[in-house]
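Peer 1: Coordinates for the following, if possible.
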Amino acid sequence: MPPFARASSFTPPRAERRPHRFAAHGVEICDDYAWIRAQNWRDAIRDPSALPLEIRTLLEAENAYADSVLADLAPLADKIYEEMEGRIDETDSDPPARDGDWLYYRRYRAEGQHELICRRPADGCDETILLDGDLLAEGKDFFDLGEALHSPDHKLLAYSCDERGNELHRIRWRDLASGAEGADIVEHCDGTIVWTRDSRAFLYTRMDDDFRSAQVFLHRLGADPATDRLILSETDPGWFVRLRAARSRSHAVIKISDHDCSECWLVDLAATESPARLVLPRREGLRYDVEPGRDRLFMRTNSDGAFDYKLLSIALDALDGGEWREEVPHRPGRMIFNATAFADWLVWLEREDCKPRLMAKSRNGAEEELHFDAPCHHLRLQRNFDFEQPILRLSYSSLTEPEEIYDYDLATRARVLLKRQKVPGGHVPAAYESRLDFATAPDGEKVPISMVWRRDRKPGPGPVLLYGYGAYGSALPDSFDETLFSLIDRGFLYAIAHVRGGTEKGSRWYEAGKLEHKTNTFTDFISCARHLCALGLTEPGKIVAEGGSAGGMLMGAVANLAPDLFGGIIAEVPFVDVVNTICDASLPLTPPEWHEWGNPIESAEVFRRLLSYSPYDNVKAQAYPPMLIEAGLTDPRVTYWEPAKWAQALRARMTGGGPILLKTNMDAGHGGAAGRYDGLEEDALRQAFAVAAVGGDIRGESPDASR
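Peer 2: From the prediction side, this is the model:
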């Protein structure tokens, strides 16, 4: 029986066609499903109960149809969920991080969905639970704990949480001695918290009415938030404001940026009454970020042609007229993507041809590299409160090896393993193999592909899950993901297509996948799929493609361009209604997006280019593979109506194939379910869909039986 054969037994929802016509640059567009976008969409994102009944009924009908079609997959999805749950360390805990006389850490209780924020004395064992995420989440359809940060004097805790999935956080604080909560609650924040040195106030970022982070305020504990003092405000809707604390905790760093340039400001956390200090004014094409050290300010920047970035420094007390000193020169192809500072050390992460490295430089100029040998691995800097001591906390994992967390002494090069991720039920890295390969794109570029599979995978063409993104300069990490092994143990090869639009091969790789070069992202992904076929690892129809958000647009594009290549498509919160969205400046993310996609309001050339590849506008009269499309009702990034309209357009125009399944999480936003077990249910369903899409065993047998 063909995959999803029973879909013909059910009638998919058919939304009424209500043609909405508009013209731009001499081109008339007819959008049959524009009405699915609620006129009160802002209210609906803030409060789902405000969604008009007609639209809610459609989304619920879509969910019911998808559930009916996928009902046969329930045994397999349940089995995969059970396997995933079995790989979770139920009482997982971070290695404690010392701050003064205390050790701080996060952990889970058995069967807990959310983290517990804890501490214990550095010289003792008595634990105090400072914040109980499970308790805070009780009775809520959605709960996501944002930041939870103790004050410098260790007497208070401020924390943020999102209770809708719309990324609008509330910030509360509590007294750690009494447990009493402050009555002053700060609303409509992005969740970031930076304490002042006196522990009597914190900085936060406020969101505007269009869900954009736009202003930084100072809140004094106990004061009415309406009286909070404005520190910095950005009025250009194309720019976002980001706030963080420096590692030294001497300053807050405010970064204001779009996709093309940035500017940074410093706030002295011991003297917040003083004005914020501008580092460098914004200038077209100038991107930089900064990190205050003991007496110097370090800057990662693309200035003067350093498109893959260099590191500079200047005396902190000479910002207005001092000279910048080069610390690490620019080298084309070596992307410096993160940097931080200790009292006497500069540390940075760099990437070349998909391979990350950790580098460090001492105050006396000596450089060193911390090296790992795995062909596909990921490095990440972890939080460490001690600025004076040269102890770097680092996590390492690979496609086959679970995460390991180390304390690395930069002075002595001693490496101490603090934690190796537990995978209950057993995980044997030697049973799996990973590889970095390169596909050839139509223009001759070499596109990296990371892949992992079981060593005893049957020879010959087998099933593949191929993941892609390719936007905003985001590089996909080759990190360990225990949830993937249910699929891999069923004979799948898992592959990541590092297509243009990311920075896996430096900034040039990003620039070659945006604006007028955007279609390289799509053709790169198709080239990766065909390369896997040419290697004999798979064949057309046995590849399931997956991507989310901008990667969901990639899914829509490749489904239009090469539908016969894929046995199935998984598109999570897909950005597919490109023309309508990027032509509407009132939508939350549209003005900032013009540097990524172009401005079709001002440019006829840009308009026609977007129209040529927008997935929603290019659905064709052809057969499409089965598709699982996911949306979030309270998503401010990719609004719910984009995937809903796309599903309707596909069903209306396709000549065969499918089914087209739309599942909308009515209680969540861009990231889906927030609880660690709730998220596994979504993962398990995707994997069951992938197995079914390539004709695999859906009976819920163990992986060994299915192989």
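Peer 1: CA only for contacts and neighbour counts going forward, please
Peer 2: Noted.
Peer 1: distance between stretch 103-120 and the chain's centre?
Peer 2: 23 Å (CA atoms, centre = their mean, to the nearest Å).
Peer 1: go on, stretch 115-124?
Peer 2: Mean-position distance between stretch 115-124 and its chain equals 29 Å (CA atoms, centre = their mean).
Peer 1: If you count neighbours, what's buried in that stretch?
Peer 2: Glu115, Leu116, Ile117, Cys118, Arg119, Arg120, Pro121, Ala122 (16 or more other CA atoms under 10 Å).
Peer 1: Return the member of those nearest to Lys255.
Peer 2: Closest approach to Lys255 among the buried residues of stretch 115-124 (CA to CA): Ile117, at 27.8 Å.
Peer 1: list the contacts for the closest one?
Peer 2: When the contact criterion is CA atoms under 8 Å, 6 or more residues apart in numbering, the partners of Ile117 are Tyr104, Tyr105, Arg106, Arg107, Ile129, Leu130, Leu131, Asp132, Gly133, Ala148.
Peer 1: Please apply the same query to Pro600.
Peer 2: Here Pro600 is in contact with Val579, Ile582, Cys583, Val606, Phe607, Arg608, Leu610 (CA under 8 Å, 6+ apart).
Peer 1: To compare against the first, here's the next sequence to fold:
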Amino acid sequence: MPAAPTAPVRTVERLHHGISFMDDYEWLRDKSDPETIAYLEAENAHTEAATAGLEKLRGNIYAEISSRIKQTDMSVPQRSGDWWYYGRTEEGRDYGFSCRIPVDKEADPWTPPVIPEEGRPEGEQIILDLNELAEGHEFFALGASSVTDSGRLLAYSVDTAGDERFELRVKNLETGELLEDRLENIFYGAAWAGEDFLFYTTVDDAWRPDAVWRHRLGTPQSEDVCVFREDNARFNVGVGSTRSRKYMFIVTSSKLTTEAWVAPVDEPESEFKVLWPRRDGVEYDVDHAVVGGVDRWVVTHNATGPNSAVAECPVGTLGDELPAFEDMHELVAHSESARVEGVDCYRDQIFLGYRAEGIGRAAVMRLTGEVDERGFGSFEEITFDEELYTVGVVGNPEWDAPVVRLSYGSFTTPAQLLQYRVADGERTLLKQQEVLGGYDPSRYTAYRLWTTASDGAEIPVSVVHRTDVDPLAEPRPTLLYGYGSYESATDPAFSVSRLSLLDRGMVFAIAHVRGGGEMGRAWYDHGKQLEKKNTFTDFIAVADDLIDRGMTAPDRLVMEGGSAGGMLAGAVANMAGDRFRGILAVVPFVDPLTSMLMPELPLTVTEWDEWGDPLHDPEVYRYMASYAPYENVEPKDYPDILAVTSLNDTRVLYVEPAKWIARLRATARGNFLLKTEMSAGHGGVSGRYARWHQTAFEYAWIVHEATGLRA
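Peer 2: Okay, here's the model as predicted:
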């Protein structure tokens, strides 16, 4: 194997608050420099050579993944207006097809039609062939895909670089022709207002969505009207409409504060009116309901407590002052034990999403039958039998539907799509993810452990393995995953690819550390800014606990973290690398202090609410400097590290893992590998076969690190 590349040292000084840091590898930030590209390509060649002995294992895992997935498949048709919409995939094709058939006026309007898996049903219309759109591009991602209420026009956008800048086109679905309209350099999403107007967002130089625009069909983009611009660099904007199709919303939000503006859908050229002006630290989310014949706002807010509450008030006249959150009629009061995550309003029911005991849950309120004087009922939880599961209300565009679709799954139950009849609670299984090759859920088990952190906090740990594997009988090869940022919860979900680990006798575990959202808002608050180190020490406590229980051992334990979880991986490598045999860091945020000192970078200013502002606050600077993975690499033994990144990633720039690996190799002792996808973004490669190959590459490395296997 050739020697690992050595990045040239070109030291620059970073000086803030009287503190100097000498950065040897900041020159790698310039991806227009041929020397930077040559270095990344040399690292790729070295990684390929270093993992060449795992080629057979990679091939076996890829074959296992592809053999378990039903490659010619389709989704359950979903009704919108006079059409049933669905997606289909075909074996051998990287991307899917978006299709529709008309609603049969003679059939039950809410029972989806049965579509044959082979061949095309009568009346099927392919509205988008993603394979055709992706042809000739190394990377492809679909952004917007939105059809007008009439079903006549489709707005869709594509990204062919991975940098999350999209081009939008409009297709006449009656003729199949593309309109002349072309919107360039827009952000995710697009919202229709009738048949003639589209609303969309654009980003500023720091890649922050800061402006909402109105486009009239048939006019050039240069004539589009900016209807809202957010000048505060901590805020991002978005635009959409209510399920009732009555109101358009513009929402501008930071990590801590929200403000919503509204206009009638049928008056797209009218002025947007603010609902509740922003109050620092108050977050809210608004939906529209009609209760007791009155238009009402149903609002999730944290004005009365950090775990949020749900309240309501009449809409009244847009622009009039509304009651304060504290004075509104409460539907769900703040609770110390349950975190309210939001509501979903329909004509005859309201669904509530909340989190209790570390599990996301759903409840329904019926607006017919037993209701109070305002017309509201009470919320009733929708229960399930498994200890660990994930449930959500998904894919329900119709306002007046008497049935609602729920997604359900767990670590051992493949994803299910359920139809829930609201009137009587009847559930019908519409589809279950099919796992080919005779998958038997009884061969696998999942359960929860609890680890006590150094300060007494009880950390939930999810554990999955085969039932014939007893991790208490002897230490088992184990993959421990963690994230712990942005109040994001890592919920129980089935994974086809994970079976390749479990079937090789491995244990998979998730440390639900502070900074995440599993245990309520306080769980998040105590794992960010000047308490960020709790995320790292929690993870180390879980690793120590698994080792102390005899479930695994340092020479059999591998860690995985991605994005902000990659920063967790880098910090743990510095603080407690001796607990691990290997660490996989995917698009890792490992140079956070440098990034947070550069407000011109994508996301930096908006991220100050998450990490703190080291540019202006010396206390934050010193705190971040004490844990930033890149700056705290030490001349000592490290576990094997594989870092995976993408050249066009705009969220975590490739330069962070590139600098980190260069510094590790120059300073520490260990085997350090860097793999850069040269035509991809934050989500990695596109195309399902390429993604399976990427997963096989990463899993082969994990398996080899944990077990020593090469096949």
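Peer 1: out of the contacts of Pro600 of the first structure, which one sits closest to Pro332 of the first structure?
Peer 2: Distance to Pro332 of the first structure, by CA to CA, is smallest for Val606 among the contacts of Pro600 of the first structure, at 29.4 Å.
Peer 1: Could you find the counterpart of that closest one in the second structure?
Peer 2: Using TM-score structural alignment, the equivalent of Val606 of the first structure in the second structure is Val620.
Peer 1: Check Ser398 of the first structure too.
Peer 2: In the second structure, Ser398 of the first structure lands on Ser410 (TM-score structural alignment).
Peer 1: Please identify which of the contacts of Pro600 of the first structure is nearest to Ser362 of the first structure.
Peer 2: Checking these against Ser362 of the first structure by CA to CA gives Ile582 as the nearest, at 46.2 Å.
Peer 1: Tally up the residues packed near the equivalent of that closest one over in the second structure, please.
Peer 2: Counting by TM-score structural alignment, Ile582 of the first structure lines up with Met596 in the second structure. By other CA atoms under 10 Å, the residues close to Met596 of the second structure number 23.
Peer 1: May I have the residues that are in contact with the residue nearest to Met596 of the second structure when sequence neighbours are not counted?
Peer 2: Using CA to CA, 6 or more residues apart in numbering and skipping residues adjacent in sequence, the residue nearest Met596 of the second structure is Thr604, 5.4 Å away. By CA under 8 Å, 6+ apart, Thr604 of the second structure lies in contact with Ala206, Ser595, Met596, Leu597, Met598.
Peer 1: and the match of Ser398 of the first structure, what does it touch?
Peer 2: Glu386, Leu388, Tyr389, Thr390, Pro492, Ala493, Phe494.
Peer 1: what does the first one align to in the first structure?
Peer 2: Across the two structures, Glu386 of the second structure finds its equivalent in Ala374 of the first structure, going by TM-score structural alignment.
Peer 1: Could you report the separation of that match from Asp478 of the first structure?
Peer 2: From Ala374 of the first structure across to Asp478 of the first structure, the span is 10 Å (CA to CA, to the nearest Å).
Peer 1: for Leu465 of the first structure, same thing?
Peer 2: Applying CA to CA, the value for Leu465 of the first structure to Asp478 of the first structure is 15 Å.
Peer 1: ok, back up a step: higher neighbour count, Ala374 and Asp478 of the first structure?
Peer 2: The neighbour comparison of Ala374 of the first structure against Asp478 (other CA under 10 Å) goes to Asp478, with 25 against 16.
Peer 1: what residues are up against the aligned residue in the second structure for the more buried one?
Peer 2: For Asp478 of the first structure, the aligned residue in the second structure is Pro492 (criterion: TM-score structural alignment). Counting by CA under 8 Å, 6+ apart, Pro492 of the second structure makes contact with Leu388, Tyr389, Thr390, Gly409, Ser410, Phe411.
Peer 1: Helix, strand, or coil at Pro492 of the second structure?
Peer 2: coil (DSSP: H, G, I helix; E, B strand; the rest coil).
Peer 1: go on, Pro424 of the first structure?
Peer 2: Put simply, Pro424 of the first structure is coil when judged by three-state DSSP.
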